Structure formats: structure tokens, C-alpha cells
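In: Could you look at this predicted model? Sequence included:
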Amino acid sequence: MAFTRTLAALVQGGSRQRLMSISICPARNIISFNEPLRPKSMPEVMEALKSYVGYVGDVKGAHEKLPKTQEELPTRSMLDSYDECIIPVSTSLTTQKSHTSGQGFVRFGRILEDMDEFAVWLSYRHLQYPGLSFGVPMPVIIVTALVDSIHSEDMEIKPQHDLKLRGHISWVGKTSMEVTMELLALLPGQAKHLVNAKFVMVAMRANSSITVAVNKLLPRNEEEQTIFNEGAANVAQRKKFQASGILKQPPNHEERDLLHKLFLEDFDPETYILKSDECPAGAVWMSDARLTNVVICQPESENLYNKVFGGFLMRNAFELAWSTAYILSGRRPKTYHTADIWFRKPVELGSLLHYEAQVVYSRENFMQLNVNATVIKPDKGTKEITNVFHFTFCLDGNSPAPRVVPRSYPGKLECFVHDPFVRAESKHAQLASKHTLCLAAPALYNATGLPHFCLNLKAFS
């Protein structure tokens, strides 16, 4: 998604207050909807999902009714998938307790869970397969492939008013769908916009890893065409970035300049001796700016497909990232942006899931954190990364965040990948327009210096 301004341009232009007032997501990314509609509650959404899916069982016979090509399916509109859902953080004591933090704010991790569930629901509303009866479990599962972006300049929401999620399918490929959602606070007489979110969902055969064709999306008017074009641009931008990433191309001129600058910071010009063992005053080594946690994935976190619920994975990753930023800075972090959350593989129930949160960049009072989720199998002696998460936090107050200093070449690559000033001035800035501090590029290396997986975006065609 293209930003209206880059962070670099804002800093060059003046105050941080101007930065805090920008809008990263477009003002209009949800269709206009004025028809009477009774919003569902989250429990009602789950019950409705069960009517579409049930718990996945023997659906081999139903597989034969699935279309072979997308052309066999009827076209759908954005209105077909549009729906609304209430999160009663004010009027339901049960929801208020589960969604409110110890500081008295709505828990962003719980909102991630609600968004993930709602995105699955909207995806099923879009699907229409001839020959499959409503109420009979569909031989298709919807999985979250990517959280493209969730932006809010102030996620410190008090549970004084109920919240409402609304959204619809905004773009469709062959087997994937982009879901655009908006979170609103239901104030008396009006709805206040809080958050924009874009998820990428993929349709797959139940009990298999084979993708399934989804209905084409046909824009009905200029408004819907604009939204659809934006979704297509998002896909093109992701593919371009993957093709131009550090694992595919060497550092460019501006990136080499930054590497040299980082080298000089480790070099004593008087003695000609590297001082890599000395961390600059007021800074912290990148390798020390991290926290880890291990979670046992119990059946209570099960989704409809007998796997671990994706929202549960996101909530745990976010809370570890938030804690890391808090401990390192000593100031309470405010959620500013969430982006590029990749779901590489489903996580099985009973898995030992190791989370590692790493601060990879800081600038002014902003901190960028990456979290890796790895399934560990002690009996087999194996480890496999299943998810990667990226979060941007804004710290309380005006004093800068602790500076994070890389010690290794991979760490320095991480640093300039997340440096908005270098990326904005690069001749490749158009390809890297997403990668300001507010929406950083995917992490390329973990703390050991080993490259992460490189996900094939063709799966999201």
C-alpha cells in the first residue's frame, strides 16, 4: 500500500507532531453501505462459520464437486461479502474482561484474534460453489496467508464504547482473496474510525495443501474499481519487493554508504583498531535487544480445522513484542503499525512454539520489532519457522528510543532494511515505498545471522 508521505519526508519537513497526524491507509478503502443491517456478535460469527464449515471431517466426496477452473464459478461483488460485527467491550462484562488490559485499554492482541476470525467469515461469504448445499460442511478451508497491514496512530482505546468490525473482499486472484476491514468505536450518534486492516486469505481443499479456485470479483462502480485496483497494486508491490530483496540483489549505492557508516562507528581513527566490543553510550547491542518465550499449543486454541488458531499466534507474538519494547525502553509502547505477518505453515495442536522478539531498528521515539515463531520437535531434534511478525511501536514522551547497534553483517543489513531515510532516498524508493519505519520490510535474518525462509508469492495469485 502506498503511503501518502514517507517518514523521511516528514522528518525533513518538520515536527514529530506532523508525523503523528498522517494517514497511512487511504481514507476510502471500504465500500459505502447504507442498507439496514443487524451486525452479528463474535459468537454469532463463529456459529455462522460452523454452518459453512462444521468441524472438518470426511469431505472426500464433496471434493469431486469443486470446480476445476475459476471460469466455472459465478462472479461475486464486494457487496456479497460485506458484513459487520460488534465487539461489546462496553456492554458485555465477559468481553470487557477478556479484551481489557491491566492498564485499562482494549487489548490489541484480542483485536487481532477478532479480525482473523472475521476475515475468515467474510471470505466464506464471498465463496459460492454450484452444487454445494448451504449447511453442509464445505470441502474448502480458508487460511490466513498474510496480514498485509493494520494501521492505527493511536490504539489506546478505552472500553467505554462497543467496537464494530466491518469489511468485505476487496481483491481476488485465482485462489487468494484480499480482505479489507475497518474497526470503529460506536460513540453516541456516530461511529469513530480507529483501525484499517488488510488480510490475504487463501482457499484450500479440506484435509490437504491443494489450493482451490475462488469466485472472481466484479467491481460494480467507480468506488469499487478504485478499491479493487488498490488491491491489485498491493499484490504487484509485494512481488516487486520480493524480487528486489537483499537475498536476491546486493546492497545498492545508498545501502553500501550506510554499511560504511556503520563500519566507521566501530573503527577508532586514532588507533586503527576495531572497537566492536564497546557498545556506544546510551545504546544497546541488537543481539541483546530481544526476548523469547515458549508456548504449548493446547486444544483450547483450536480453530475449525483442528489446527492452532491464527489469531492466537498473532496475539502471543504481539504481546511478546510489546513486552520487549517496554523492557528495553522503560516506557510504555503504543501500537502504531502491524505489517507483513506471514503464515508459512499451520501449527499443529500440541506443538512447542518458540517465540523470539527482536528489536531491529529505532528512530526518534519509534521502535521496530520482528518476532519469529518456530515449532520445536524435541523428539526429532528439528526446528521450523512457521510465522514471522512485524510491529512498530511509538513510545510515550518525546525523548528518543534506545539506539540499537548491530554487531554483525546480517544485523547491519537488518538495520538499513528498516531505515526509512536510506530507503526513501534510494533510486529503488518506489519498490521500497512500504518500508518506512511504520511498515518495515520483512526481516531477512534471525539473531543467529541465518536467513529466514523466502516465501513464494505465486501461492497468493
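Out: Structure's in. What do you need? Numbers count the residues shown, from 1 in each chain.
In: CA only for contacts and neighbour counts going forward, please
Out: Fine.
In: Surely Asp277 is within a helix?
Out: No - looking at Asp277 with DSSP: H, G, I helix; E, B strand; the rest coil, it is coil, so not inside a helix.
In: all strands of the stretch 301-450 of the chain, in order?
Out: Remark: strands assigned in the stretch 301-450 of the chain by DSSP state E, counting those that start in this stretch are 333-343, 352-363, 366-377, 382-395, 403-405.
In: Can you give me the end-to-end span of stretch 115-134?
Out: 24 Å (CA to CA, to the nearest Å).
In: Please apply the same query to stretch 403-421.
Out: 16 Å.
In: if I pick Asp116, what's in contact with it?
Out: Listed by CA atoms under 8 Å, 6 or more residues apart in numbering, the contact partners of Asp116 are 144, 310-311.
In: ok, and the most crowded of those?
Out: Thr144 (24 neighbours; other CA atoms under 10 Å).
In: hang on, the earlier thing: tell me which of the strands of the stretch 301-450 of the chain sits nearest to Ser170.
Out: strand 333-343 (17.7 Å; CA to CA).
In: what's the spacing between that closest one and its chain's center?
Out: 5 Å (CA atoms, centre = their mean, to the nearest Å).
In: circling back: among the contacts of Asp116, which are in helices?
Out: Among those, the members falling in helices are 310-311 (criterion: DSSP state H).
In: Serialize the strands of the stretch 301-450 of the chain to CSV and add fields for mean neighbour count and distance to Tyr305.
Out: Putting the strands of the stretch 301-450 of the chain into CSV (neighbours: other CA atoms under 10 Å; distance: least, CA to CA, whole Å) gives the following:
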stretch, mean neighbour count, distance to Tyr305
strand 333-343, 22, 15
strand 352-363, 24, 19
strand 366-377, 23, 18
strand 382-395, 22, 17
strand 403-405, 23, 41
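In: sorry, back to before: rebuild the contacts of Asp116 as TSV, extending it with distance to Val417.
Out: Output for the contacts of Asp116, formatted as TSV (distance: CA to CA, whole Å):
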residue	distance to Val417
Thr144	25
Gly310	27
Gly311	27
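In: Below is an additional structure, to be compared with the one above:
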Amino acid sequence: MQDSYLEEILEFTNPDIREEYVNPHGTVRIGKVLEDLDALAGSIAYMHCDDNSAETIPLTIVTASLDRIDLLQSIPMDQDLRLSGHVTWVGSSSMEVSCWLETMSTPPPDPRETSYGVGVLAAQKRVPGKKILTAKFSMVARDPITGKAAKVNQLILETDEDRRLFRSGAEHKARKLMDSQFDLSAVPPSFEELNLVHELYKEYIQYLDPTYKREMPSNVQWMKDTVQQNLVMCMPQDRNIHGNVFGGYLLRLAFELASSTGMIFAKSRANFVALDDIKFKKPVKVGALLSLTSQVVYSSGRTFQVKVRADVIDPIKDEQSTTNTFHLTFEADHDVSRVMPRSYDESMRYIEGRRKKERWMRVSETNSTN
């Protein structure tokens, strides 16, 4: 596993670098960190598949999905951070790349060191501190000529930790397959979920039907009123080595729109908690018009779910197709309004968001136990 290990230091103690990552609130611009993570995962996957032969045409590797990102604690702006990761599981043509973001601590320089060597020696002494963020990416390899699935290098499991990570990767892949079998697009809502939708209907009809003479409470918002949109022209500067738009760039756009949507909904800062599975359904070409639509689909207490749909628009052919769907969990500093659906389509989004919230709670409990 360590053969594919890569790391990158974000030197937030350098004012010029910190300036690139700071947001208007003086905290870290998480969307930019997510963009860096996607680039790191791609580099790790290419390193793992390299056969060290200059005569071999490199495999084409693409991000199939971003399986999950969890923010374990707030990201400090006054410390250097380390992005690192390596391949933790492989199948026939697919790989799981696990990445981490950690704080870096540097011991104070020894007064006996010469001024010339202080910087170098201090950098060598930097050691990882607390783990801040974890992420898992699923990468797939394709033959660069035929485009068909290509076999990737297998892993030699040398230590107990290697075996634990590999076993965890296999279990994660099995859970993903099981979760996909219960997707709302394929499986109808459960009896309990249908009862919930009916209860919501009985409530919201009283706000719409004048015979009830019931005003909507101040702590309830219509789901349709939480929609925000953005339209972006995809530029050549944002392409990857395959000539398509870099996945990390799409991730950053989606995150920053979701964060802004959350601020408007909560009327306060929206603190990022987790990003659920993302499937990259199709590549986005340079020059495409990318339409991003975000909406708060579920809320409970201080937490709420924001769904972002990314569509590619072809104005010449008058066609539109969805390329990605993002589900993000945020937490406000106070209890937020209840979001209220008023159609079947919105009710299904509500149920989907509720399922994402329940899944996030299960994962959080598992992480705290481990």
C-alpha cells in the first residue's frame, strides 16, 4: 500500500498560501481543499498503476465516485496541514483511494542550530497531529486504446494495518452495492416513509387551503423557496489530462453553491459536516454550459441536507443531461426551520434527504466507536 503513498503540505503559516484558502468568514475555503483531494486521489491511482516502463502507454484512470467525505473537526487556519493518502483496496479494474487531512506540528527550533539550518531542520521535524477530514474515492482504469476495463496492479498486504484497511475497503464496497439497491429511483418508499409523507400532506394542506385559516409558522419554509442556481461556462483552464473538466473543479462549484444555499436557509453560517456518495455519470466537456441547482431537502434540529444537481446544457441541440448529484450535510449554530414539501417529487427528495441524515448518523456513531 505504501508504494502509492503521496502527501502534500498546505503551508497555512505562509501568508501567501493561506490567502488562497481563506473564505470571507476568516475560515478555510473547504471547496478548494476538496478540489485538492480529488487531484491527490488521481495522482495516487496513477502511481499505483504505473509499471515503471517508459514504453508502456499509461492506463486511463477516471474517478467513478467520491464515496464519502467526513469533517471530523474544524480546519485551523493558523497551522500547516498535510493532505495524504494511498490505495487501500483493489478489485480487477477498480481501486479505493483513501485520503486524510491532518494538522502538522513543528517543534520549536533548537537554539543551538545555525540560522541557515533552522528552516530545513524544522520542516523535517514536522509530524502529523490530529486527523481533521477523511475521504474515499473509487477510481477505475480503462485501456487507453479500446476504452474497456483494464486490470490494475494487485496489493501485497504486509502488515495487520494493511489487512485491516483492505478488509474495510471490501466491506465498504459491499455496503455501497447494498445501498444502491434501496435507491428511491428503483425502490418505492417504505410503509413508514409513506405515512410520514401523508402526515406532511395533512399539515401543509392546512397552510394552502383558506378554509383552515391556518398561517404557516415562522419556523417552516417551503422547499421550493430554498432553490438557488448557478450557470457556468466550462473553460480550458479547468480541464484534466483527458481534456474533460476536472472533477475537483465541479466538486468545488457544487460545494460553494450548497454552502451559500445553506447560509440563506439558516440565516447564519452553514458549517460543513459531510459529503455523501457522488457518482460521476458522464464527463463534462470544455465549453459546455454547466447548470448547478441546489435545494434544501431535509432539516432537523440544527442539521440540514442540501442536494445539488449538475446538468450539462447543449444550447445548439436544446438538450440537457444530469452529470452529477451531490448530497451535503450542514450544521447551523442554532435550530433551523423545518423544510416543507408540497408535491410528490419534493416529498421524494425529502425522504431521500432524511435517509442521508440517518446514514450520516450511523457513520458518525461508527467513527466515534472506532
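Out: Structure received. What you see is a predicted model, and the numbers here were worked out from it, not measured in a lab.
In: contacts for stretch 350-369 of structure 2?
Out: With CA under 8 Å, 6+ apart, stretch 350-369 of structure 2 has contacts from 184, 189, 193, 274, 276, 297-298, 304-307, 327, 329, 341.
In: which one in structure 1 is aligned with Leu71 of structure 2?
Out: Mapped onto structure 1 by TM-score structural alignment, Leu71 of structure 2 lines up with Ser152.
In: same thing with Ser138 of structure 2?
Out: Using TM-score structural alignment, Ser138 of structure 2 pairs with Val200 in structure 1.
In: helix/strand/coil for its match?
Out: Per three-state DSSP, Val200 of structure 1 ends up strand.
In: Determine the longest helix present in structure 2.
Out: Per DSSP H, structure 2 has its longest helix at helix 344-369.
In: Let me fix that, I meant to ask about structure 1.
Out: Assigned via DSSP H, structure 1 shows its longest helix as helix 222-243.
In: Superpose on structure 2 and give me the mean offset of that one.
Out: When structure 2 is overlaid, helix 222-243 of structure 1 sits 1.2 Å from its aligned residues on average, using mean CA distance after the TM-score superposition for structure 1.
In: Please tell me which residues of structure 2 that helix aligns onto.
Out: Against structure 2, helix 222-243 of structure 1 falls on residues 160-181 (TM-score structural alignment).
In: And stretch 309-324 of structure 1, by the same measure?
Out: Under TM-score structural alignment, the match for stretch 309-324 of structure 1 is residues 246-261.
In: Can you give me the buried ones in that stretch?
Out: 246-255, 257-259, 261 (16 or more other CA atoms under 10 Å).
In: got it, and stretch 133-145 of structure 1?
Out: 137-145.
In: Dump the residues you listed into CSV; add distance to Ala233 of structure 1 as well.
Out: Output for the buried residues of stretch 133-145 of structure 1, formatted as CSV (distance: CA to CA, whole Å):
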residue, distance to Ala233 of structure 1
Pro137, 34
Met138, 31
Pro139, 31
Val140, 27
Ile141, 26
Ile142, 23
Val143, 22
Thr144, 20
Ala145, 18
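In: Run the contacts of Asp116 of structure 1 past structure 2 and keep the common ones.
Out: Of the contacts of Asp116 of structure 1, the ones still in contact in structure 2 (both residues aligned by TM-score structural alignment, their matches' CA atoms under 8 Å) are 310-311.
In: Tell me how many other residues crowd the match of Leu71 of structure 2.
Out: For Ser152 of structure 1, using other CA under 10 Å, the count is 20.
In: out of everything not next to it in sequence, what's closest to it?
Out: Val195 (5.0 Å; CA to CA, 6 or more residues apart in numbering).
In: Mind listing what's buried along the host helix or strand of that neighbour?
Out: In the assignment (DSSP states H and E), Val195 of structure 1 maps to strand 190-205. For strand 190-205 of structure 1, the buried set under the neighbour-count rule, 16+ other CA under 10 Å, comprises 194-205.
In: quick one on the thing from earlier: ok, which of the strands of the stretch 301-450 of structure 1 comes nearest Gln103 of structure 1?
Out: strand 333-343 (12.0 Å).
In: so what secondary structure elements neighbour the closest one?
Out: When contacts are defined as 3 or more CA pairs under 8 Å, 6 or more residues apart in numbering; DSSP states H and E, strand 333-343 of structure 1 sits against strand 140-151, helix 310-329, strand 382-395.
In: do you know how far the residue nearest to Ser152 of structure 1 is from Leu186 of structure 1?
Out: Distance from Val195 of structure 1 to Leu186 of structure 1, by CA to CA: 13 Å.
In: Could you do Phe199 of structure 1 as well?
Out: 23 Å.
In: Check Lys412 of structure 1 too.
Out: 45 Å.
In: Pull the number of nearby residues for Gly26 of structure 2.
Out: 10.
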